[in-house]
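> okay, here's the prediction I keep looking at, along with the sequence it came from:
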Amino acid sequence: MALIDPSEARALAEGRHNDPFAVLGAHGGRILALQPDAARLWAMPEAGETVELAAVAPGVFAAAFPEGVAYRLRAEGAAGQWDFDDPYRFGPVLGEIDEYLIGEGRHRRLWQALGAHLIRHQGVAGVHFAVWAPEARRVSVVGGFNNWDGRRHQMRKRGATGVWEIFLPGLVAGEAYKYEILGADGLLQPLKADPLGFGAEHPPGTSSVVRQLGLHGWQDAGWMGTRAAANTIGAPISIYEVHLGSWRRVWDQGGRPLSYFELASQLVDYVVDMGFTHIELLPITEHPFDGSWGYQPVGLYAPTIRHGRPEEFAALVDAAHRRGLGVILDWVPGHFPSDSHGLARFDGTALYEHADPKEGFHRDWNTLIYNYGRREVANYLLANALFWLEEYHLDGLRVDAVASMLYRDYSRPAGEWVPNIHGGRENLEAIEFLRSMNASAYAGAPGILTVAEESTSFPKVSHPVHEGGLGFGFKWNMGWMNDSLRYIARDPIHRRHHHNEMTFASSYAYSENFILPISHDEVVHGKGSMLGKMPGLEGEKFANLRAFYAFMWGHPGKKLLFMGQEFAQDREWAQAGALDWHLLDDPRHRGVQSLIRDLNRLYRDTPALHWGDCRAQGFGWIEADDAANSVYVFERRAAGAPPLVLLANFTPVERVGYGVRLPQPGRWREVLNTDSAVYGGKNRGNLGGVTTGDDQRAGVYLPPLSVVMLMPETI
């Protein structure tokens, strides 16, 4: 009697069998094995005599063999002789609950089921691989361990969920791998990286790499237990936005970027010294193209290998926490690149993306759009948010390009977009996804914050889901940013005609929980640096910039500044280089850096400057209409704390004895003056403070292009 039908043996040899686990291994009194590079093959039971298998097709061997007996295989070929465990003698790893939750799109910890996991299975160490590819005819794991031969490790399909899995005994951490997928049309797809891979090769390599999660021993329990207070609307939140690859480089080693370990000391020390409360990282999720700055990720579950292994990234986060810094990750669920090794047509169909390019393609970025209405795709993204918050203790996610998710007609001409079921332009599925993500993140990782980069007036972005909002904790105030940068770039002689550009934001300042961002987007693509935006001669440029920063720190809203702007970098940012740290040899640049340090200290230590960032009670105009002099005066307040008054003069003309009615009588200290010589100014000011008359009016000296801050003197 034949041990296997010849046509079935040929299907195995050619990688076309629809259920290899049903025939390979020991079944029904026979053993069948697939080893294409073997000339001879033996089965070695734990007890009993070795059995030689006969070749029944190229690379396919069979012999009579008792069922239920543990065994190993011995192969002989051109490479010599080697022993190994047969992957097809091992049972499934995924349980019924995993399978059910994946099928329902409700597996909140999807990364614990899918991806590549180092485990012991049936007493043997190895790696369990699992991937979602519902329309595939066949999925195989390939790598150097099997000569990238997709015939050798064909995976087991787990029913209707579309998940495929296999346990490969003997594999260890560091192995590079991909998936070879035979599509529904019978055609091989380009080799695919693992959508839930925890590591990746150094670019230009594109393989996933087996990595062990949880290797870092966390020492941040103190921070994790108290961080909620640091992330509330009433807390001082001052964010230093960083692109890790270009913050600093090691020039005597070929200009390489710093490692996560080096950043854990150098970056963290610097941010602490500068007084920021949080670090925000441009996306460190694995991405193939440096020039995307991480905003076109392929490995959403992998910290980029450019700076080290996953446990080393964890060490960076831990180091920040132990110094009292929160860490926010720029997160990109809005689009993904079409690289052949990525998610695009993953199993030969539009799996993660929409099939219709009117719904599934971004013209602006030449990227694909996730199908948020497919429950498995929404689950993939939602679980990814929880992955970073739980596995890497991150304190927040800033979601990129939210407007592109909210609107189906985003950057599309008429006729090039598909309306929603009600005929409208809103992307109802993306809205539901964002609400679900925010609700799950706040529930699953207490004390975190989420931030939306949302450039339209979509309502209630930072309102709770149960109140009809999107559920974000904060929203970038793009309106304030655009208006204020437009104003400060004008020649001072023209500013009187555009006075409202600096006051308009106060009319909507409390409609959302706002962050005031001067982000990387404002210093690239020909926009120049912040210093370069300023009008006037060199000294006036610095004075303008100092005044702008002080106005920003005094204005309601949390603060965000991109790296390099804190010392007035004079050229726009370039990701291939590094910041111009040598500029700190110039006292004018060093003065701006000192100003930011002092602004952060004052902001952090003065309740009036942060308690009311997102509360209308925290702000009031004293003088909003002096367009003729381009002067602004406002008060910042906090419950049970002294007020602070900010006076800004945005002309190069000094204002001597500028009359202003202060909130209370008495002596007011000058707690900050951007014209101080310490900051690179000319040391013109109020000799320490001013005193009001009984009518609470005082004459304040306002240096040219400056901001002065006053607080009541306490005895």
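All right, it came through fine. Numbers count the residues shown, from 1 in each chain.

> all contacts plus neighbour counts: C-alpha atoms, from now on.
OK.

> where does the residue nearest to P556 when sequence neighbours are not counted fall, secondary structure wise?
Counting by Cα to Cα, 6 or more residues apart in numbering, P556 lies nearest to D613, which is 4.3 Å off, once chain neighbours are set aside. Counting by DSSP states H and E, there is no helix or strand that carries D613.

> ok, now A26?
strand 25-27.

> so H362 sits against Y370, correct?
No: judged on Cα atoms under 8 Å, H362 makes no contact with Y370 at a distance of 10.6 Å.

> so those two - more neighbours on which side?
More crowded of H362 and Y370, by other Cα atoms under 10 Å: Y370, with 26 against 20.

> on that earlier part again, can I assume the residue nearest to P556 is in contact with W553?
No: judged on Cα under 8 Å, D613 makes no contact with W553 at a distance of 10.3 Å.

> so these two - more neighbours on which side?
Each of D613 and W553 has its neighbours counted (other Cα under 10 Å); D613 has more, 31 against 22.

> contact partners for that one?
The neighbourhood of D613, defined by Cα atoms under 8 Å, 6 or more residues apart in numbering, consists of I233, G234, N513, F514, H555, P556, G557, K558.

> where's it relative to A430, distance?
In this view, D613 and A430 are 29 Å apart by Cα to Cα, to the nearest Å.

> coming back round to it: mind checking how far the helix or strand just after the strand holding A26 is from the chain centre?
Later in the chain than strand 25-27, the nearest helix or strand by DSSP H and E is strand 30-34. The chain centroid and the centroid of strand 30-34 are separated by 47 Å under Cα atoms, centre = their mean, to the nearest Å.

> could you name the helices and strands sitting against strand 30-34?
Other helices and strands packing on strand 30-34, by 3 or more Cα pairs under 8 Å, 6 or more residues apart in numbering; DSSP states H and E, are strand 25-27, strand 60-64.

> take this one as well and set it beside the first:
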Amino acid sequence: MNSKTQPDPALQRLLDGDHDDPFAVLGPHEIDGLRHVTCFDPGAHEMAAVVAGVRHPLDPVPGAPGVFRGPVPGDLEYHLRGSANGHVWEMEDPYRFGPVLGDLDEYLLGEGSHLRMWEVMGAHPRSHDGVFGTHFAVWAPNARRVSVVGDFNGWDGRRHPMRRRGATGVWEMFLPGVAEGAFYRYEIKGPDGRIQPRKADPFGFGSEHPPANASIVRDITGYGWSDDDWMTSRAAAHDPKAPISIYEVHLPSWRRKDWGRPISYVEAAEELVAYVRDMGFTHIELMPVSEYPFDGSWGYQPIGLYAPTIRHGLPHEFRDLINAAHRAGLGVLLDWVPGHFPSDAHGLGRFDGTALYEHADPREGFHHDWNTLIYNYGRREVSNFLTANALYWLEEYHADGLRVDAVASMLYRDYSRPAGEWVPNKDGGRENYEAIAVLQRMNVESYGQHAGIMTVAEESTAFPGVSRPVDAGGLGFGFKWNMGWMNDTLEYMRKDPLYRSFHHHQMTFGLHYAYTENFILPISHDEVVHGKGSMLGKMPGDRWEKFANLRAYYGFMWGHPGKKLLFMGQEFAQVHEWNHDAQIDWGCLADPSHAGMQHLVRDLNRLYREEPALHRLDADPAGFAWIEGGDTHNSVFSWIRRGAEGDPQVAVICNFTPRAHHGYRIGLPAAGRWREALNTDAALYGGDNRGNFGAVEAKPGASHGQPAMAEVTLPPLSVIYLVQDDA
């Protein structure tokens, strides 16, 4: 190329894909008092700017294939008309449009305090200067060039390089004519000059069906919610004094349709909502719905944090599911994963050619357990990204709360790391101050901006104050999963009843710390995978004993202080371990034993909701008193649950041996009739109908530290609930 055909250096940088300010070269610019237009279209042989129907030819620039330039008189708006091989097309020039992001947006983004980031980042269909198109914005501060590529420009990174916005590291561009449904990614040239793998939009609202992974432009505005009654009253449903019974759901495997496809959001809005309401649960908890590439991660390795997974439908259809749940009086909790993200090439890893969202040091930035990357929580933009994401699901989808996954992995720098392979905090300790600050910020902003929501921590250690307010030194969650209770009690239940007397403490130990947090008792998906078997499979004994043991365990759980959570399929004692690639074992319900278990869970939920003593003081030691917690010989546990003054008290008596106890004496807080409100040995549930003929009569006389006493029949492997009838 000789000097006569060599383009100017700025134009050469553009052609080389190295120009970080393409608007300085392309679009309209004044030269000697006259507007000149420069455009780039590598497919065009000829190009013209059209103003008010008048065509103004643009000349090809020597040495710059596809670049055209020429004067365009006046200041009226123009559009471009290209042609090649007899084909003619018209288009708006994206480089004639000014920025969309305002100064305030730029300031807040730079400060890390833009709590509605999703409204300005990502891809938004909109009108700009009277023209409809899509505005794109992405954070890539260390990039030499960022382009939007998609089905609208032949995935050619030369076509639409973006505008860099100051020191924030945000790049933006308005592309006229690009509408909802367009496929796109970002093509990024890193600081070393190498083009990165094409990246999905971190703020994208939609994605292709996996394993394809392009982002898709989705308009998430304009949904017609009809859940005002729920939204204005839901605070009462999330109070620690309220009955909270959660049905945990992996939507792809809850119910399959049409030769195995997952249920859609719209179908779930009818079928799942109706089922959960009929079963008496108060909440649905959905395992992660943020877009994720690998089915086997169950959603816990998300890439599209702002996109409801396309596996079940579109964003508005996901809203249909939540709207339907609210209209049925059910809350919806979403599992949220701020602890890590996968290293897939199209994801956040080395997004702009550097460790941007993650720590560069693998001792801080890599999870060996999951082969995933850890967010750099100390970076203000990353903290903003995560906090805004939590608010996004609460705001845009009316989620009633977030259950935060793997909190322990965030709290400790040495989580699952051998000595020497982790970096201490500034004080030399193991606590991850930056991650703690992110969790606290998320909780403060979530509760502050969305009245009546609840946040839940899956936290498996004794970290103090998880469900205590931030201003009192806590993490600010509303509730915490009681993993210790779950592990201890399941370990007890696995044992042959012959040996349970030696492990009695495993059922009572949880009461020593039951009021240190606002606890949820979780029987989650984690207990029925990876060779652990189903809940029924964990129980010892023959078939009858397995069912009786599981019925008794559920009776124990629903009578114990703490909110309840049960994973799908366990409500009817699914036989097989959970398989994420198939629906749960609905066929079990043809067997009366399984149908009886389902009936029991439905009745436990009903009793739990109807009797204030079973939920009102869940987080208050005044709501619980042992009758007998030390009968190791008989493996019997009995206690009183209390509500507010005037609420009927409830006695819960558990027999974890396969022999019946007749005339078993218990103390009760009042003489009179105590109604047998539930007996897990009832024939309706698959038992043998042994019990107390509907009631027991308590007589005056001290026993077990109580002023009255009664003699009861305890069927084998059973739990009975006695409700004070004349309170």
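Arrived safely, thanks for sending. Note that this is a predicted model, so its numbers are computed, not measured.

> what would you report as the TM-score here?
Superposed pair, TM-score by TM-score structural alignment, normalised by the length of structure 1: 0.98. Supporting alignment: 713 aligned residues with a Cα RMSD of 1.3 Å.

> count the residues that sit near the counterpart of G27 of structure 2 in structure 1.
Mapped onto structure 1 by TM-score structural alignment, G27 of structure 2 lines up with G25. Neighbour count of G25 of structure 1, defined by other Cα under 10 Å: 22.

> same question for T226 of structure 1.
The burial count for T226 of structure 1: 11, using other Cα under 10 Å.

> how near is L356 of structure 2 to M121 of structure 2?
For L356 of structure 2, the distance to M121 of structure 2 - Cα to Cα - is 16 Å.

> my error: substitute P252 of structure 2 in the last question.
29 Å.

> before we move on, what about N443 of structure 2?
With Cα to Cα as the criterion, N443 of structure 2 and M121 of structure 2 are 22 Å apart.

> where in structure 1 does stretch 193-210 of structure 2 fall?
So stretch 193-210 of structure 2 sits over residues 186-203 in structure 1, by TM-score structural alignment.

> quick one on the thing from earlier: contact partners for the match of G27 of structure 2?
By Cα under 8 Å, 6+ apart, the neighbours of G25 of structure 1 are I31, L32, A33, D86, Y88, R89.

> now with 10 Å?
31-34, 62, 65, 67, 71, 86-90 (Cα atoms under 10 Å, 6 or more residues apart in numbering).

> hmm, back to that, quick check: buried residues in the match of stretch 193-210 of structure 2?
188-202 (16 or more other Cα atoms under 10 Å).

> also stretch 365-375 of structure 1?
Neighbour-count burial for stretch 365-375 of structure 1 [16+ other Cα under 10 Å]: T367, L368, I369, Y370, N371, Y372.

> so can I have a markdown table of those residues showing distance to R398 of structure 1?
Rendered in a markdown table, the data for those read as follows (distance: Cα to Cα, whole Å):
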| residue | distance to R398 of structure 1 |
| --- | --- |
| T367 | 20 |
| L368 | 20 |
| I369 | 18 |
| Y370 | 18 |
| N371 | 21 |
| Y372 | 19 |
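
> hmm, which of the contacts of G25 of structure 1 are common to structure 2?
Mapping those onto structure 2 (both residues aligned by TM-score structural alignment, their matches' Cα atoms under 10 Å) leaves I31, L32, A33, L34, A62, D86, P87, Y88, R89, F90 still in contact.

> ok, which pair from those is furthest apart?
Maximum pairwise distance among those (Cα to Cα): 17.7 Å, between A62 and F90.

> more neighbours: which of the two?
Per other Cα under 10 Å, whichever of A62 of structure 1 and F90 has more neighbours is A62, with 27 against 18.

> and the more buried one, how far is that from E52 of structure 1?
8 Å.

> overlap of the contact sets of those two?
L41, W42, A43.

> Three-state assignment for L80 of structure 2, please.
Secondary structure for L80 of structure 2, judged by DSSP: H, G, I helix; E, B strand; the rest coil, is strand.

> cool, and Q440 of structure 2?
Classified using three-state DSSP, Q440 of structure 2 is helix.

> quick one: map it onto structure 1.
Checking TM-score structural alignment: Q440 of structure 2 goes with R435.

> burial of its match, as a residue count?
Counted with other Cα under 10 Å, R435 of structure 1 comes out at 21.

> residue contacts, it?
Listed by Cα under 10 Å, 6+ apart, the contact partners of R435 of structure 1 are E429, A441, V461, P464, V465, H466, G468, G469, L470, G471, F472.

> need the longest helix for structure 1.
helix 587-605 (DSSP state H).

> that helix against structure 2, how far on average?
Mean deviation of helix 587-605 of structure 1 from its aligned counterpart in structure 2 after superposition (mean Cα distance after the TM-score superposition for structure 1): 0.2 Å.

> could I get the full set of strands for the stretch 151-300 of structure 2?
For the stretch 151-300 of structure 2, strands defined by DSSP state E, counting those that start in this stretch occupy the ranges 163-165, 170-176, 183-189, 215-216, 245-249, 256-257, 261-262, 283-286, 290-291.

> now distance to I653 of structure 2 and mean neighbour count too, for the ones you listed, in CSV please.
Listed next are the strands of the stretch 151-300 of structure 2 as CSV, based on distance: least, Cα to Cα, whole Å; neighbours: other Cα atoms under 10 Å:
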stretch, distance to I653 of structure 2, mean neighbour count
strand 163-165, 67, 23
strand 170-176, 62, 25
strand 183-189, 60, 25
strand 215-216, 56, 26
strand 245-249, 21, 24
strand 256-257, 40, 14
strand 261-262, 42, 18
strand 283-286, 27, 23
strand 290-291, 43, 26
